[in-house]
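>>> turn this into a model:
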Amino acid sequence: MSSLAARLRTLPALTGDLPDVDPFSLSPDPATAFVDWLQTAIDVGAPEPHAVGVATVDATGQPRSRVVLLTDVVDGCWRFATDGRSEKARDLLHDPRCALTVYWQPLGRQVRIVGRAAQVSEAERRADFLSRSPSARATLLAGVPGQPLSSVDEMHHQVRRARDRVDREPGLVADDWQVWSVRAEEVEFWQGVSDRAHMRLHYRWDGVRWDRRLVSP
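Predicted coordinates:
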């Protein structure tokens, strides 16, 4: 065992006052159940409770994952936004299948969502962009995601120039801004338990209704 592995073994996990969960007290609709858990995470002060991992697959079959911020849960779909020139946007245009993961450490809770992503309407896309702070809009307009930079100063220069443009044109919407809406096909709720008898409640869409069942951890 390496020194790192040995050190990792000593780190505590599933710490704190973990809540007891009756799995079948969750809503039969997973989006509603998710919002309930998200509200609880917000109420207990979980750090960045809207942070969500998004996994996609590129044209070669290479999986990629990154963390973004959830922007809403609407009509049973999970939403997040991105620059259309980003890797995740290119991946989703090639293959709309994706997976989302949320973890709220203070509660020992995890939710996994598997489904397909589609872009929202033009009006919703524009409204999402304009709802962001001037500084955020400037950063989004400053450059192409993943584009090489010669220095940190170059990045700051691009952002300052973009901020000047935002101040001059407050109604400006980036052409490449996209909002993606993920319609779930599977959702799993996981509640950690200190004795490791974890709760896993799995939802699967059968084409007509949600099938819900408790599964072994």
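>>> use CA for all of it now, contacts and neighbours both
Fine.
>>> what's the single longest strand in the protein?
Selection of the longest strand in the chain by residue count, based on DSSP state E, yields strand 177-191.
>>> let's see this one next to it:
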Amino acid sequence: MGDNGPARSIRDLLRSLAVFDTELPEFDVDAAPSDPVALFVEWLTSAVKAGVREPHAMSLATADAAGRPSSRVLICKDLEADGTWFFATSAGSRKGRELARNPYAALCFHWPEQGRQVRVRGVVVPAGAERSAADFLARSPGARADALTGRQSQVLDDPSDLDDALRTAHAEIEADPGVVAPGWTLYGVRADDVEFWQADRDRRHTRLRYTRQESGWARHRLWP
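Alright, predicted model coming up:
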């Protein structure tokens, strides 16, 4: 089909899509708090009030021992004042295995309705058995049953195998409501740096990066 084929159609479609086609909030860097956690709470609260869908969803990027990255979207479970963001997964999952070999990760929150991103990068540390168990037991029965199957990311040859495994897991939960999936882990990303990105229609994007120092946080405005 040459230049009139599907590739061109997709390219034209992508270029035709609007970007930042909404009213965007302002970001006064000079008025920003001295630490990134306070600013994150401000932005998250604003996103919730603005009706942003699933504002607690974030991408998590990890890398294997060879440095090959992988990413996925999951839910932020908690945030502590020292600059640690939390998520949970099975230690036997792909991300769990990669973190065991390379305990660093990057997070990204994207709130397109407001033209905002928050990027977090740092070392990842398990939160411990007690907090991990509490996180697991706070999940819905369906989410707990899914985790109890213990086969995330493995090849599924027959969908009926999944149905059977879920029935078994639900029965296990009914028999023992306090059961916790082996290897379920709450992980904390202790940020080395956090960047706040505010879009601008004229591409004069505002970027503010916080970098952890021994005495606190250093702040730097970045070029767009």
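>>> quick one: TM-score?
Once superposed, the chains reach a TM-score of 0.96 (TM-score structural alignment, normalised by the length of structure 1), with 217 aligned residues with a Cα RMSD of 1.2 Å.
>>> mean shift between the helix or strand just after the longest strand of structure 1 and structure 2?
Sequence order places strand 199-205 as the next helix or strand after strand 177-191 of structure 1, per DSSP states H and E. On superposition with structure 2, the mean distance recorded for strand 199-205 of structure 1 (mean Cα distance after the TM-score superposition for structure 1) is 0.8 Å.
>>> against structure 2, where does strand 199-205 of structure 1 fall?
Under the alignment (TM-score structural alignment), strand 199-205 of structure 1 falls on residues 206-212 in structure 2.
>>> chain center to that stretch, what's the gap?
The chain centroid and the centroid of stretch 206-212 of structure 2 are separated by 19 Å under Cα atoms, centre = their mean, to the nearest Å.
>>> cool, and stretch 210-224 of structure 2?
Centre to centre, stretch against its chain (Cα atoms, centre = their mean), the figure for stretch 210-224 of structure 2 is 21 Å.
>>> which residues sit against it?
Stretch 210-224 of structure 2 is contacted by residues 29, 34-36, 191-195, 203-209 when judged by Cα atoms under 8 Å, 6 or more residues apart in numbering.
>>> same question, stretch 130-147 of structure 1
83, 85-86, 129, 158-163, 165-167, 171-174.
>>> so how far is the longest helix seen in structure 2 from its chain's centroid?
Determined from DSSP state H, the single longest helix within structure 2 is helix 159-175. Here helix 159-175 of structure 2 is found 28 Å from its chain centre; the criterion is Cα atoms, centre = their mean.
>>> what's it aligned against in structure 1?
Going by TM-score structural alignment: helix 159-175 of structure 2 matches residues 152-168.
>>> tell me where structure 1 has helices.
With DSSP H as the criterion, structure 1 has helices spanning 3-10, 30-43, 87-94, 122-130, 134-142, 152-168.
>>> need the ones you listed in TSV with distance to residue 215 of structure 1, can you?
As requested, the helices of structure 1 are arranged in TSV below (distance: least, Cα to Cα, whole Å):
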stretch	distance to residue 215 of structure 1
helix 3-10	27
helix 30-43	16
helix 87-94	30
helix 122-130	38
helix 134-142	42
helix 152-168	48
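>>> please name whichever of those is nearest to residue 76 of structure 1.
helix 30-43 (5.2 Å; Cα to Cα).
>>> most remote residue from the middle of structure 1, which is it?
residue 1 (34.1 Å; Cα atoms, centre = their mean).
>>> coming back round to it: only whichever of the contacts of stretch 130-147 of structure 1 are buried, select them in ChimeraX.
Selection of buried members from the contacts of stretch 130-147 of structure 1 for ChimeraX, criterion 16 or more other Cα atoms under 10 Å:
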select :83,129,159,160,162,163,165,166,173,174
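>>> equivalent range in structure 1 for stretch 114-128 of structure 2?
Stretch 114-128 of structure 2 maps onto residues 107-121 of structure 1, going by TM-score structural alignment.
>>> counterpart of residue 74 of structure 1 over in structure 2?
Using TM-score structural alignment, residue 74 of structure 1 sits opposite residue 80 in structure 2.
>>> what's the span of stretch 56-63 of structure 1 from first residue to last?
6 Å (Cα to Cα, to the nearest Å).
>>> swap in stretch 95-109 of structure 1?
End to end - Cα to Cα - stretch 95-109 of structure 1 spans 29 Å.
>>> contacts for that stretch next, please.
14-19, 41, 44, 46-47, 49-59, 92, 110-118, 182, 189-193.
>>> narrow these to those in strands?
51-57, 110-118, 182, 189-191.
>>> any chance of a PyMOL selection covering the buried ones in those?
Buried residues among these (16+ other Cα under 10 Å), as a PyMOL selection:
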select buried, resi 51+52+53+54+55+56+57+110+111+112+113+114+115+116+117+118+182+189+190+191
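>>> residue contacts, the residue nearest the centre of structure 1?
Closest residue to the average C-alpha location of structure 1: residue 52 at 2.6 Å, with Cα atoms, centre = their mean. Contact analysis of residue 52 of structure 1 by Cα under 8 Å, 6+ apart lists 67-70, 100-103.
>>> any idea which of the residues you listed has the most stuff around it?
residue 100 (23 neighbours; other Cα atoms under 10 Å).
>>> what does stretch 72-84 of structure 1 contact?
30-32, 35, 68-71, 88-90, 140, 145, 176-184.
>>> stretch 9-25 of structure 1 now?
Counting by Cα under 8 Å, 6+ apart, 105-108, 191-194, 199-201, 214 sit against stretch 9-25 of structure 1.
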